[in-house]
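# Sequence and predicted structure, then a few things I'm wondering about:
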Amino acid sequence: MNPLIQALGRLLPERQVITDDLRRLAYGTDASFYRMTPEVVAVVESEDEVQGLLHAALAHQRTVTFRAAGTSLSGQAVTDSVLALIGEGFANCEIAPGAELVRLGPGITGGEVNARLAPHGRKIGPDPASINACKIGGIAANNASGMCCGTAQNSYRTLAGMRVMLADGTLLDTEDAASVAAFRKSHASLLDELAQLASATRADGKLAERIRHKYKIKNTTGYSLNALVDFEDPIDILSHLMIGSEGTLGFISRITLNTVAEAPNKASALVFFPTIEAACQAVIRLKQESVSAVELLDRPALRSVENKPGLPAAIRSLDNDAAALLIEVRADSVAVLERRINAALAALSGIDTVHLPAFSTDPATCDMYWKVRKGTFPSVGAVRRAGTTVIIEDVAFPVESLAAATVDLQALMRRHGYSEGIIFGHALEGNLHFVFTQDFSDQAEVDRYARFMDDVCELVVDKYDGSLKAEHGTGRNMAPFVEKEWGKQATDLMRRIKQLFDPNNLLNPGVILNDDAQAHLKHLKPMPAAEDIVDRCIECGFCEPVCPSHRLTLSPRQRIVSWRNLSQRAAAGERATEAEADFAYLGLDTCAGCGMCSTACPVGIDTGELTRLLRGRGLGNTSRKVGEWTSNHFGSVTALSRLGLRAGHAASSIAGNALLGRITDGMWKRGMPQAGRAPSQYRGAGDPVVYFPACAGRIFGANTTGEATQPEVVMELLVRAGYAPRLPEGFDSLCCGQALASKGMAQEADDMAAAVTKALLKAADDGQGGYYPIIMDASACSVRMQKLLDPRLKLYDFHEFAHDALLPRLRLTRKPGPVALHINCSVRRTATDAKLRRVIEACAEQVVEPAGVTCCGFGGDRGFVVPELNAHALRKVHEGLPSNCCEGVSTNRTCEIGLTAETGRPYRSIAYLLEECSREEGTMHC
């Protein structure tokens, strides 16, 4: 065995040392257009593990690259050596009293930090577009900024302290006086040299002014040399050099940031201009006002989104030279907001615009504007030719040169044949992103890209003295051009810094500084076509935080990466490998198929569709026959399932739940429901509605003996609210087919859905050419049938009907104690979670919604077949449930089974809570 891997095996638990081909390939991808397959992936969960890893790597002469979320765009998170994956042990967040300071581990996402700070009216300064996916470690290591943070609120400017581990394993805590004192002794020579470098730099007036000038606009090219002119204490210099160092100088194990106020009042305006020049003239004026953001979009960028709903029709008739500015103003009060709006409008006065500028304070309108702006990048990725990649470059110009530079950049893209390219950016900072598609499978195309980048560098550096990387980090992409931008003197200073911190070149070599002039043209990522439904994937990683299997097996991005590679091998006629066998479990078996990835994906890809497609292709004749029999005899399936539950409870009464769970490989759960039963038809009066109880609620009964089943509770509620529920004929033998669809049996599943539709058409017919409303009580099934149902029928998921129709008719007494809410993936995907929250808030005085939990991972039958998926998906639920929370609610029966088993608290349908709180005799308490 590889001696390094043996050493890591002694240092780390087995699950944290990843050596199989499939996952090494999957982790060899970040959001950039580079790929390198690591020799080993080591998941680190503590400072001790990082220290041990660094010592082992040095002893075995391997280099180490740290990786947080892998949303980096310049190739700084890939390696062919040791990839150190920052684990959840570093996902910590400590908010100081008053919330003006926050101490963060590198493994927590920026979005989660802001969610925790939101109740305090604060947020972190950096606001990259990837904030919901990228992690604090990457934000700091790349000095990420974004649309509103500018240069004043990035990590460098808001840094208050850090814990950092150097390449030799020494730990420095800049907020701990004892740690600083010890470091001053142990690393006196390092600190002395830093102090001397800073003193010499400040004494060199020309160099010092050059550095200050470079940071008047956004700049992440090279190391943060401004630390040498901004600070005198070498501890401060060291900590600020770490910002933007991309893991090449040390490992930031904790960072303390000054938070910034989150203004509660906002207004946005989308203003169209006849020319780029007019738009940029407006930017110069707006920069003098109190505006929070000004986003520039050129005409191709506008064209890429002009058909989005809600945008003014005038956008489609703009001339080819037109441009737009998306302007946002924020304030602590409505009065101040109004003054700032008027000041911004006054600044635009006299500038030629296509229409009269106007601000909107309507949250929906503002949200739509910003979604459109954020949709420009993926819009290019969505329409690119299969096999090509989408590249987003990131430069900055002095604001006064922005108009001319934008026009030059447009011309440069046309000259090199990138006619589909678009330009947008953070105009207040002179920061432009330009997006284009590129084929790296053809050497001629690679050569075209190389010529283009050479010309871009000349334009940015030689003509406008701008930044080659404004906010995306240097990475491999711009490492060969650092000296061109900075000059030899400043670059030699960077080389000296790297040598001081990392004399053995252990940390992320080739990133930021690289003497290979062709480095940016090596290790280019292949993007072979695999399946139409996922070929649009740009491998950005935005999907990963919401995926229940991420960090257990594979994420959606990694499934697509893996399948692209396996498809490419198969097309080349290569023999089957161990990776293909591994993909069956890592890629398919443990995919919940929940579609949550589509809610975060910039181009809306549901990787669950790929999973279902591949599962279907892999089915044998026996499985097909079982599926056909199930489709045709579902009544028998229902009866057999209930019989199995009764037998299971009989066995558990003798052997106990724990032993039975072990015997059945986790299929038998703690708190397994009793066997269900079909409800009886209602014969009374009221407003007619059709109720189709989903099969899970009919098969799995109440949590405890003697309790009403879910269908019985729903029926009781409908009657109590003055409705006359009617059940479809033969309903207990019907199923929407969701279970078969998840296994890839699409035709059999659709046949079952068609039978349900036929029964519902008959049951809902009011005899006068209309149809009664239909209610289903399992969100996953409701969503499926809403897509497939005859358009004449209106189907509600139960919580939707409860919100719209039951709440106005019921008298409710709210429960005092905390009730846990799990919003399952189907409700999240359909964006009906607000209605569900309003229903539970009408029933409970205190609602608990544990952070960090999206899909529960039960995935229909996945919770029975691969129970580890359910446990992994709910690993964060425990810390979010207070000890006095003794019940939970959701809207999917199988989800509730998994939640009950994992938390030890009974989870039931929201219908139970609504029924309890609407009883005339008052509430019941758990």
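The structure has been received and is ready for your questions.

# From here on, just use CA atoms for contacts and neighbour counts.
Noted.

# Helices along the stretch 51-200 of the chain, start to end?
Using DSSP state H, counting those that start in this stretch, the helices of the stretch 51-200 of the chain run over 110-117, 136-141, 155-158, 177-186, 188-203.

# Identify the residues contacting the closest residue in space to Cys855 that isn't next to it in sequence.
Counting by C-alpha to C-alpha, 6 or more residues apart in numbering, the nearest residue to Cys855 once its immediate chain neighbours are dropped is Cys825, at 5.1 Å. Residues near Cys825 by C-alpha atoms under 8 Å, 6 or more residues apart in numbering: Cys594, Gly595, Met596, Thr854, Cys855, Cys856.

# Verify the contact between the second one and Thr607 for me.
This means Gly595. Yes - with contact defined as C-alpha atoms under 8 Å, Gly595 reaches Thr607; the gap is 6.8 Å.

# more crowded one of those two?
Using other C-alpha atoms under 10 Å, the more surrounded residue of Gly595 and Thr607 is Thr607, with 27 against 24.

# Identify each buried residue in stretch 12-29, please.
12, 16-18, 21-29 (16 or more other C-alpha atoms under 10 Å).

# number of nearby residues for the residue nearest to Thr29 when sequence neighbours are not counted?
Nearest non-adjacent residue to Thr29, counting by C-alpha to C-alpha, 6+ apart: Arg35, 5.3 Å away. The tally of other residues near Arg35 (other C-alpha under 10 Å) stands at 23.

# and Arg35, how far is that from Lys469?
For Arg35, the distance to Lys469 (C-alpha to C-alpha, to the nearest Å) stands at 20 Å.

# now the helices for the stretch 751-900 of the chain?
779-788, 798-801, 825-829, 833-843, 862-865, 867-873, 893-903.

# Please apply the same query to the stretch 301-450 of the chain.
334-348, 363-374, 376-383, 402-415, 443-457.

# Against that first model, consider the following:
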Amino acid sequence: MGLPAVFLSEVERLIPRERRFDDPLSTLAFGTDASFYRLIPKLVIRVESEAEVVAVLKLAAAQSVSVTFRAAGTSLSGQALSDSVLIVLGDNWNGREILQQGAQIRLQPGVIGANANAVLLPFQRKIGPDPASINACKIGGIVANNASGMCCGTAQNSYNTLAGIRIVLADGSVLDTEDSASVAAFEQSHTALLEQLAELARATRSNSELASKIRHKYRLKNTTGLSLNALVDFDQPLDILSHLMVGSEGTLGFISSVTYNTVPDHPHKASALVVFPDVENCCRAVTVLKAQPVSAVELLDRRSLRSVENKAGMPDWVKNLSDNACALLIESRAASQSLLHEQLTQVMASLSSFPVEKQVDFSEDPVVYNQLWRIRKDTFPAVGAVRETGTTVIIEDVTFPVEQLAEGVNRLLQLFDKHQYDEAIIFGHALEGNLHFVFTQGFDSPEQVARYEAFMQDVAQLVAVEFGGSLKAEHGTGRNMAPFVELEWGKDAHQLMWQIKRLLDPQGILNPDVVLSNDPHIHLKNLKPLPAADEIVDKCIECGFCEPVCPSRELTLSPRQRIVIWRDIQAKKRAGVDTTALERDYQYQGVDTCAATGLCAQRCPVGINTGDLVRKLRARDANSTGAANWLAKHFDGAIKGTRFTLMAANMARQLLGPKNLASLSHNLTKISANRLPQWTPAMPQAARPIRLNTQQVADPRPRVVYLTACVSRAMGPAFSDREQVPLIDKTRALLEKSGFQVVFPAEQGSLCCGQPFASKGYAEQADRKRSELIDALLEASRGGLDPIYCDTSPCTLRLLQDGLDERLKLHDPVKFIREHMLDRLEFTPQAEPVAIHVTCSTQHLGEAQGLIDIAKRCSQQVVIPEGIHCCGFAGDKGFTTPELNAHALRSLKNAVQICDEGISTSRTCEIGLSHHAGIDYHSLVYLVDRVTRARA
């Protein structure tokens, strides 16, 4: 059944077409979150203001249309899905305001958790919640799910650090608890509601048995059901209402902003790993550590350790642990190093009486403690990576009273054996008795669903009834645990939750069947299929961690959505369904607008590079093999042709003027459907051909082989750039200033790393050019004796990706400057601020921090624009699909407005960056050369 016509017509009047989605591809793409459920919305609305939310809710109430709010969609329990109207956050929900010197922070719901902490970092503060998804999840979801994490516990979650909140209720009314006028208006308009809340609280507190149960439940980590603790912790109805919103999962209202009381972010930390011979000793140690100065204690059972023991970088001893071993990863933090050392001594003394099988002592060395935390963080993806294709990964989230933790762990292990979940592992936040267990599950047969149902019934009985624990500690109730809320809480508390729901959402339009449901089987319905699609992406768990770094998200599809649609296409094809229309839409949304830079792989828990799938699809459609072969063979001619084209464009600029040429070019680009690139003032001039001296001459200076990228040989500075010296000349001058003899490979004009061919799907030609270049570099470097400097990061990455000849010592600009030039140059930093763009390839090469550190040597103020991870120029996409570049850099101009110059390490990226920032972007070497002189 469709949505009411009146509702649709009013929404069309209210929301622009580009922010309404009802086509099959888009609704399917938005019908996925990180859970194992799928609901396809009838309409997706991207809202950009609170006024729009108010208007949509009033329409929904008038027409009895159910709505669901969604932030990042990293939810694990099915709370961010809808088969009606899905309301998602647009760009304009990213506001943040530092208050009281960092003691508080006001955040809109679209702010990513890690970005909130980034702006608090100078104050040595952070928000309390620290979920594992903090680099992807947003504040709206963090508050609505009362998310916590490894160090958060219960004291620092959203409920206990809430300082103020602004909400929109189901009737469209707005309340801002920090605005006295808003409070006064709300108290007048909603007197009856507030009186009923106050009465519910009085009745709850007077019911000593119920009040005691509520207090007990929230002594534990608990997100099962609504936040009934609000009724016993507060007596003022506004305080009650504010805290009911925390953990309500969008079932009681929309959160427009939240103000947190922040918590200390101590700069000094150390971690240790202690392996005990059995679960009992491990869990007894937890109870001792609870009284010690520790910030995190993570439990890992033997199965979880086994799941990562063969991963690269893991210590060899992990493989040799006994079958019953159980480990604790312990972290302590302090405001000073001396205090930290006192704490470490105290912690280790408290464990001195316990038998220990293996121990890694506390270390402050980032290399050591990052490796220890990697053991913990790799457990979940390790299970996901080895699962059978077509199955999903389920991560459950329970709490046992800490004093019963050992028995709880052992009983869970028995349930794994009983239901034959042999791959299941247990890890978790031991200080709170909060355990996660991960297992793989297929839903493609009634028998598999029945096995899951029987297992969950046993888990619910064990945790909620026998141990009096919580079935959801921090992942939210969602649809997953809605049928079990009454089992855990009892009839009185469950009915109290329903009273609250009906009071605040009398029509039941807000996120129905989430948290509270009358359907005892809702957790077994709308189960998400994960059909085989391609071995490159079949391990995807659809968590959404990849999305923040994707330049095309919100323009077309994110990596997660690309995989969702491709899975659906393949499943439909196998079922004999015509996918012509879907594939036609996917060509643009999934293939043409993918930058294919692979940043998604860096965020993916199982290491999937969705760009690899896109390149494979491009290769399938690459039907100009003859032209690719000709280009590979006559590459020097192609570079000359590019120079000629740029020269002609520059002559046109001189004749017509920049403004007239830009207007003419815009019209020609539009008429040609983007086949002719748009000219902008950032367009390069033709690089002057340079006579490269390849003769061997007697020279006592150390040699460096300079590999000039093809874009450096073709593209000179833009006419408007204050730096008019060609990159090759500037680089050679800087290398010589640093005391190097610069040599070039022979026949450099025809050399190419192969990237232009690889990005278009011509792998054979790409590999051929790469091999030619490697041979030339071996010869030029005297068999690898001399280091090689490549002047652009993308070319360096391309050469290194598939394994470079081990004799070659290849460097991108950042690595060469960092390793070979810093001690040869004296830096005098400039006062003028400089903007830094860390290219995708620089990130892949692990040189992001190196670039930032060099920039800080060169300028007293370095600006790194937030949220711009990839510029979207992607080789030539900036010419052929300019909307991708424009979308990726839509926030750049405001972010760099105090700067007159930007720095990067990719010539093509610099074209788009200069155009959209309104300032000149050029290579790092220009900045380094300007502020340095040779050491005496």
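Nice, I can see it. What you see is a predicted model, and the numbers here were worked out from it, not measured in a lab.

# thinking again about what came up before, comparing the helices of the stretch 301-450 of structure 1, which comes out most buried?
Mean neighbour count, computed with mean count of other C-alpha atoms under 10 Å, is highest for helix 376-383 among the helices of the stretch 301-450 of structure 1, reaching a mean of 21.

# what about that one, how far off from structure 2?
On superposition with structure 2, the mean distance recorded for helix 376-383 of structure 1 (mean C-alpha distance after the TM-score superposition for structure 1) is 0.6 Å.

# If you compare the directions of that helix and helix 363-374, what angle comes out?
60 degrees (axes from the mean of the first three to the mean of the last three C-alpha atoms, to 10 degrees).

# Where does helix 376-383 of structure 1 end up in structure 2?
Mapped onto structure 2 using TM-score structural alignment, helix 376-383 of structure 1 spans residues 379-386.

# now do stretch 147-162 of structure 1
With TM-score structural alignment applied, stretch 147-162 of structure 1 matches the range 150-165 in structure 2.

# Repeat that for stretch 62-79 of structure 1.
Under TM-score structural alignment, the match for stretch 62-79 of structure 1 is residues 65-82.

# So what would you say the end-to-end distance of that stretch is?
End-to-end distance for stretch 65-82 of structure 2, by C-alpha to C-alpha: 11 Å.

# so how far does stretch 863-880 of structure 2 reach from one end to the other?
Stretch 863-880 of structure 2: ends 29 Å apart by C-alpha to C-alpha.

# residue ranges of the helices in the stretch 501-650 of structure 1, please?
According to DSSP H, counting those that start in this stretch, the stretch 501-650 of structure 1 carries its helices in the segments 556-571, 578-583, 596-600, 607-617, 621-632, 634-655.

# after superposition, how close is the first one to structure 2?
Pointing back at helix 556-571 of structure 1 there. Helix 556-571 of structure 1 sits 0.8 Å off on average (mean C-alpha distance after the TM-score superposition for structure 1).

# Could you name the helices and strands sitting against that helix?
Here helix 556-571 of structure 1 touches helix 21-27, helix 607-617, going by 3 or more C-alpha pairs under 8 Å, 6 or more residues apart in numbering; DSSP states H and E.

# let's see it at 6 Å
If contacts are counted by 3 or more C-alpha pairs under 6 Å, 6 or more residues apart in numbering; DSSP states H and E, helix 556-571 of structure 1 sits against no helix or strand.

# Where in structure 2 does that helix fall?
Under the criterion TM-score structural alignment, helix 556-571 of structure 1 matches residues 559-574.

# now the helices of the stretch 301-450 of structure 1 as TSV including distance to Asp766 of structure 1?
Below are the helices of the stretch 301-450 of structure 1 laid out as TSV (distance: least, C-alpha to C-alpha, whole Å):
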stretch	distance to Asp766 of structure 1
helix 334-348	51
helix 363-374	37
helix 376-383	44
helix 402-415	61
helix 443-457	64
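
# thinking again about what came up before, who's in contact with the match of stretch 62-79 of structure 1?
Applying C-alpha atoms under 6 Å, 6 or more residues apart in numbering, the contact partners of stretch 65-82 of structure 2 are 33-35, 37, 39, 41, 85-89, 137-138, 141, 478-480, 509-511, 514, 543-544.

# go on, stretch 249-266 of structure 1?
100-105, 121-125, 158-167, 329-332, 501.

# Which stretch of structure 2 lines up against it?
Using TM-score structural alignment, stretch 249-266 of structure 1 pairs with 252-269 in structure 2.

# buried residues in the matching stretch?
Quick answer for stretch 252-269 of structure 2 (16+ other C-alpha under 10 Å): 252-265, 268-269.

# and the gap between the nearest residue to Asn160 of structure 2 once chain neighbours are set aside and Leu504 of structure 2?
The shortest distance from Asn160 of structure 2 to any non-neighbouring residue, by C-alpha to C-alpha, 6+ apart, is to Thr154 (7.5 Å). Distance, Thr154 of structure 2 to Leu504 of structure 2, using C-alpha to C-alpha: 26 Å.

# ok, these two, which is more surrounded?
Shown here are Thr154 of structure 2 and Leu504; by other C-alpha under 10 Å, Thr154 has more neighbours (24 against 19).

# Centre of the chain to stretch 655-667 of structure 1, how far?
Mean-position distance between stretch 655-667 of structure 1 and its chain equals 35 Å (C-alpha atoms, centre = their mean, to the nearest Å).

# who touches it?
Trp668, Arg670, Phe864, Pro867.

# what would the residues you listed look like in TSV with distance to Val372 of structure 1 and neighbour count?
Output for the contacts of stretch 655-667 of structure 1, formatted as TSV (distance: C-alpha to C-alpha, whole Å; neighbours: other C-alpha atoms under 10 Å):
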residue	distance to Val372 of structure 1	neighbour count
Trp668	47	23
Arg670	46	21
Phe864	41	21
Pro867	40	20
